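**Student:** sequence plus the predicted model coming up.
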Amino acid sequence: MEESRLRDDICRWGASLFNRGYTAGSSGNLSARLPDGFLVTPTNSCLGFLEPSRLTKLDTAGRLVSGDPPTKEVPLHMAFYEARPEAGAVVHLHSTFATALSCLADTDPEDALPPITPYMVMRVGRVPVIPYTHPGSADVKPLILARAAEHPAVLLANHGPVVSGKSFEAAVFAAEELEETAKLVLLTRGLPQRHLPSDVVSELRRRFGS
């Protein structure tokens, strides 16, 4: 996809996520891979009011090329791109239900979201919880590198979800699916949940390859 189109898409989807309450204020950040580097949302920017010309452009090593200064969360984005060469985009939100799940002490650190819907399995897969690091800390990079090769999405403990996708649209759709599944998990908390059988989960993973 040409760079100008991708810049427009980042701003359009950013506004959509903000307007629907998936992230608030200046929280959350987005990125996309280019042939010669990456586009990233600027530091302290609101996803609802992004401007294509002001998006940050980084080279393949993560150094600033043009645009406003980048989000402080560049290390977590770069970790996903390094671990997943097929990743075309990364979406990090502070969406309410996924973030709530990341704050619960009994959330399974190996798989935060049980397989209660097929679309969660198809679009997201298993979601491990990454131990807490300060926002923007480079300490998060080795923690993500250790998990991201096998997992396209993670929950940052006490922070929120990070989701990768082959395209920007795919990453957004997966982030939305993760948030909606977290909502279902919390709404049914304490009730007798019915999970998808393991053979169904295996078949979904084989066919759709999240």
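**Tutor:** Yep, that arrived.

**Student:** CA atoms for contacts and neighbours, from now on please.
**Tutor:** Noted.

**Student:** quick one, strands of this structure?
**Tutor:** 29-34, 37-40, 56-58, 64-66, 89-92, 129-130, 153-156, 160-165 (DSSP state E).

**Student:** neighbouring contacts of stretch 108-121?
**Tutor:** 101, 126-130, 155, 177-178, 181-182, 185, 193-196, 201, 204-205, 210 (C-alpha atoms under 8 Å, 6 or more residues apart in numbering).

**Student:** second structure follows, compare the two:
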Amino acid sequence: MSDARAELAAAGAKLAALGLSPGSSGNLSVREGDRMLITPTGADLGDLDPAALAELSLDGEHLGGPRPSKEFPLHGAFYRRDPATTAVVHLHSRHASAVSCLQPWSERSAIPPLTPYFVMRVGQAPLVPYAAPGDPAQAGALAALDFEFRAALLQNHGPITAGTSLAAAVDAAVEIEEVAALLLGLGQHRPRLLEPAEIHELTAKYGTPWDA
């Protein structure tokens, strides 16, 4: 059994333990060359069987294993956008999902630069217009965005993150949930946001995208 399968199961257990994957919601994938391993449809992320993952081509052809999550087109869109991407995490975490129901802060980021950790670990995260779960058109809309990003909010749905490692994608998903909780907790209060020079210092050091 490959290390990637075990890592995917461990990541699912971690996210479930943090309360970020209620019920059978959410899906994870890792890229191995020209294919991806993705969680099955209806899977409980807290109880994944490493031997029972779906195997797909990057274009979505089912190569083996159980029926994949219906959200596989979104995963493929991230992999095709950037060859350096090796993992994708999609959750229905409560606070980030709530923020996905609000008007975006800007065209390129639904969430403002509220904390240095959001800028460092996530970077700008656009709001992708609503589509029914599994609709390939939403993956097309994500793929068509002509600026750099490694995370997004799916409108009225939830967050999705990509990373050059599974750990990075998981960390970004956790950070989006944290900053979303802070944003909602501020309510009608007008927060101090990071200044452009402060953002530039962080993005230059950590390599995250931000031109929002």
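**Tutor:** Thanks, I have it. Keep in mind that this is a model prediction, so the values were computed, not measured.

**Student:** next step: the contacts of stretch 108-121 of the first structure restricted to helices.
**Tutor:** 101, 177-178, 181-182, 185, 201, 204-205 (DSSP state H).

**Student:** distance to R84 of the first structure and neighbour count added to those residues, as a markdown table?
**Tutor:** As requested, these are exported to a markdown table (distance: C-alpha to C-alpha, whole Å; neighbours: other C-alpha atoms under 10 Å):
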| residue | distance to R84 of the first structure | neighbour count |
| --- | --- | --- |
| L101 | 25 | 27 |
| E177 | 20 | 19 |
| L178 | 19 | 29 |
| T181 | 24 | 21 |
| A182 | 24 | 24 |
| V185 | 28 | 21 |
| V201 | 22 | 19 |
| L204 | 21 | 19 |
| R205 | 18 | 17 |
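
**Student:** P85 of the first structure: which of those residues is nearest?
**Tutor:** R205 (19.6 Å; C-alpha to C-alpha).

**Student:** to which residue of the second structure is that closest one aligned?
**Tutor:** With the correspondence set by TM-score structural alignment, R205 of the first structure lines up against T203 in the second structure.

**Student:** its match against M120, yeah?
**Tutor:** Yes. Using C-alpha atoms under 8 Å, T203 of the second structure and M120 qualify as a contacting pair, with a distance of 6.4 Å.

**Student:** neighbours of the nearest residue to G165 of the first structure once chain neighbours are set aside, how many?
**Tutor:** For G165 of the first structure, ignoring the flanking residues on the chain, the nearest one in space by C-alpha to C-alpha, 6 or more residues apart in numbering is A171 at 4.0 Å. Residues contacting A171 of the first structure under the criterion other C-alpha atoms under 10 Å number 28.

**Student:** same question for the one 5 residues further on.
**Tutor:** Counted with other C-alpha under 10 Å, residues neighbouring E176 of the first structure total 22.

**Student:** circling back to that earlier point, out of the strands of the first structure, flag the one nearest E3 of the first structure.
**Tutor:** strand 29-34 (7.2 Å).

**Student:** which part of the second structure matches that closest one?
**Tutor:** Under TM-score structural alignment, the match for strand 29-34 of the first structure is residues 27-32.

**Student:** give me the residues contacting the matching stretch.
**Tutor:** For stretch 27-32 of the second structure, the external contacting residues (C-alpha under 8 Å, 6+ apart) are 4, 8, 12, 36-40, 43, 45, 69, 71, 75, 79, 85-91, 166.

**Student:** quick one: that stretch to chain centroid distance?
**Tutor:** Distance of stretch 27-32 of the second structure from the chain centroid (C-alpha atoms, centre = their mean, to the nearest Å) equals 11 Å.

**Student:** check the mean deviation of it from the first structure.
**Tutor:** For stretch 27-32 of the second structure, the mean deviation from the first structure after alignment is 0.4 Å (mean C-alpha distance after the TM-score superposition for the first structure).

**Student:** list the buried ones in that stretch?
**Tutor:** For stretch 27-32 of the second structure, the neighbour count (16 or more other C-alpha atoms under 10 Å) marks 27-31 as buried.

**Student:** try stretch 152-167 of the second structure
**Tutor:** Neighbour-count burial for stretch 152-167 of the second structure, counted by 16+ other C-alpha under 10 Å, picks out 152-166.

**Student:** and stretch 40-52 of the second structure, by the same measure?
**Tutor:** 40-41, 43-46, 48-50, 52.
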